[in-house]
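Chemist: I would like the atomic coordinates for the input below:
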Amino acid sequence: MKIAGLTGHPVEVARLLLGAELRAFDVRVRIVEVEAYGGPEDGPWPDPAAHSYRGLTVRNSVMFGPAGRLYVYLSYGMHMCINVSCGPEGEAAAVLLRAAEVIDGDDVVRARRGPRASATRVATGPGNLGQALGITLGDNGTNLLDAVSPVTLNAGALAPGSGEIESGPRVGVSAAADRPWRFWVTDSPSVSAYRRSPRVTERGPTRG
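Modeler: Alright, predicted model coming up:
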């Protein structure tokens, strides 16, 4: 079943994505940790930690909609990080997928991640998740709601408001660092550890 309601406040969509299933080529995972990101200062969800905060560029254009597109970027020159756009067309917002549990394709994931990766944490952390799924920059802009796409998003078993979701500050951002826009499934062993960025010098704005 295709997931619905992907257009809206990034926090609401982030919570909706927990428990959803993501299929990428020959691997299927259950999303257990996400982070919400807004957009420019003059938009509905100003967020100085977002790639889109300073406006539209070629790199961040997928963040500006339509909703349900895969936004892929390269972090530190080696990690493919994957996001789901969620703003209406013209308004930037996205949800970073931080961790997942492998449902199908464990052998493929193992080959990509190597034998040292923990069985429960083989897709923990944005870069590890991107590697586990085999995502590349060429997948940027993929329509996740199109059944014929190589990467698709489907509704999962976790119901929003079920009491199984926790929230806290986002990981590794220096701006708006204390905004509680990271969400995770409470009982999942695949959720990543919280690490506050050493670049944070003061509390960031919490409006959102």
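Chemist: alpha carbons only for contacts and neighbour counts from here, please
Modeler: Fine.
Chemist: Summarise which helices and strands the helix or strand A36 falls within is packed against.
Modeler: Taking DSSP states H and E as the criterion, the element that holds A36 is strand 27-37. The helices and strands touching strand 27-37, judged by 3 or more Cα pairs under 8 Å, 6 or more residues apart in numbering; DSSP states H and E, are helix 10-17, strand 21-24, strand 94-104, helix 106-113, strand 182-185.
Chemist: one more to put side by side:
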Amino acid sequence: MLQTLSELKCLDSSIYHLPTLDIAKKLLGCILIKETTEGTAAGIIVETEAYIGPEDQASHSFQNRRTKRTEAMFGRPGTTYMYTMHTHNLFNVVTGKIDQPEAVLIRAVEPIYNIDLIRKRRSKITKDTHLTNGPGKLTKALGIDMADYGHDLTHSPLWIASYNTPTSEVVSGPRIGIDNAGDAKDYPWRFWLKHNKYVSK
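Modeler: Below you'll find the model as predicted:
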């Protein structure tokens, strides 16, 4: 487990200007950090999904659909797009150019800092591997919420730090929970670290 965050460096903003599929892979192995009044918690990103805007039927911005909810997707890359599904807040990194609405959903992280706080927030969970192995689970565990909508990920209280290059193999497959997305349901735009026990499925 990580003992201190003081030596971590924020992910270079140039990463967020790469093609979205590349960003989805490069975020694997980086650390997602959220600072709150309760304390700071962090986890290694182990699973992502890419959503490529107007051409992607699974994306909220399919056919350039621009609503109050999706507005952040049309903004600067490297900012936060949050939305609520059922009762869960889901965290996405905005990618693509301004007015080119693309995003990467963070699907799972491996807890690495302030595990006690993470366990407190997920007090009903008995297995550590189930604390953050899903997009709604990780936001609860780290304290990420709708107030983070539109936040610039290059500074606190919510930021992503570069870390070690993953030694695990990066694998890909279809995204999860998008059965009504036509051909897009089969796009292999979900990426994860092979054999990591915190991957959602």
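Chemist: Fetch the TM-score of the aligned pair.
Modeler: Here the TM-score for the pair of chains, by TM-score structural alignment, normalised by the length of structure 2, is 0.87; 183 aligned residues with a Cα RMSD of 1.4 Å.
Chemist: Reformat the helices and strands packed on strand 27-37 of structure 1 into a markdown table and put mean neighbour count and distance to R54 of structure 1 next to each item.
Modeler: Below are those laid out as a markdown table (neighbours: other Cα atoms under 10 Å; distance: least, Cα to Cα, whole Å):
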| stretch | mean neighbour count | distance to R54 of structure 1 |
| --- | --- | --- |
| helix 10-17 | 25 | 18 |
| strand 21-24 | 22 | 30 |
| strand 94-104 | 25 | 15 |
| helix 106-113 | 16 | 34 |
| strand 182-185 | 24 | 22 |
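Chemist: nearest residue to whichever residue in structure 2 pairs up with P10 of structure 1 other than its sequence neighbours?
Modeler: In structure 2, P10 of structure 1 lines up with T20, judged by TM-score structural alignment. Leaving out its chain neighbours, the residue that sits closest to T20 of structure 2 by Cα to Cα, 6 or more residues apart in numbering is T95, at 6.0 Å.
Chemist: and the match of P10 of structure 1, what does it touch?
Modeler: Contacts for T20 of structure 2 (Cα atoms under 8 Å, 6 or more residues apart in numbering) come out as A50, Y51, I52, T95, G96, E102, A103, V104.
Chemist: From T132 of structure 2, how far out is V171 of structure 2?
Modeler: Remark: distance between V171 of structure 2 and T132 of structure 2 (Cα to Cα, to the nearest Å) = 19 Å.
Chemist: Same question for I176 of structure 2.
Modeler: 16 Å.
Chemist: neighbour-wise, which of the two wins?
Modeler: For I176 of structure 2 versus T132, neighbours defined as other Cα atoms under 10 Å are more numerous around T132 (26 against 14).
Chemist: Could you find the counterpart of the more buried one in structure 1?
Modeler: Under TM-score structural alignment, T132 of structure 2 pairs with A123 in structure 1.
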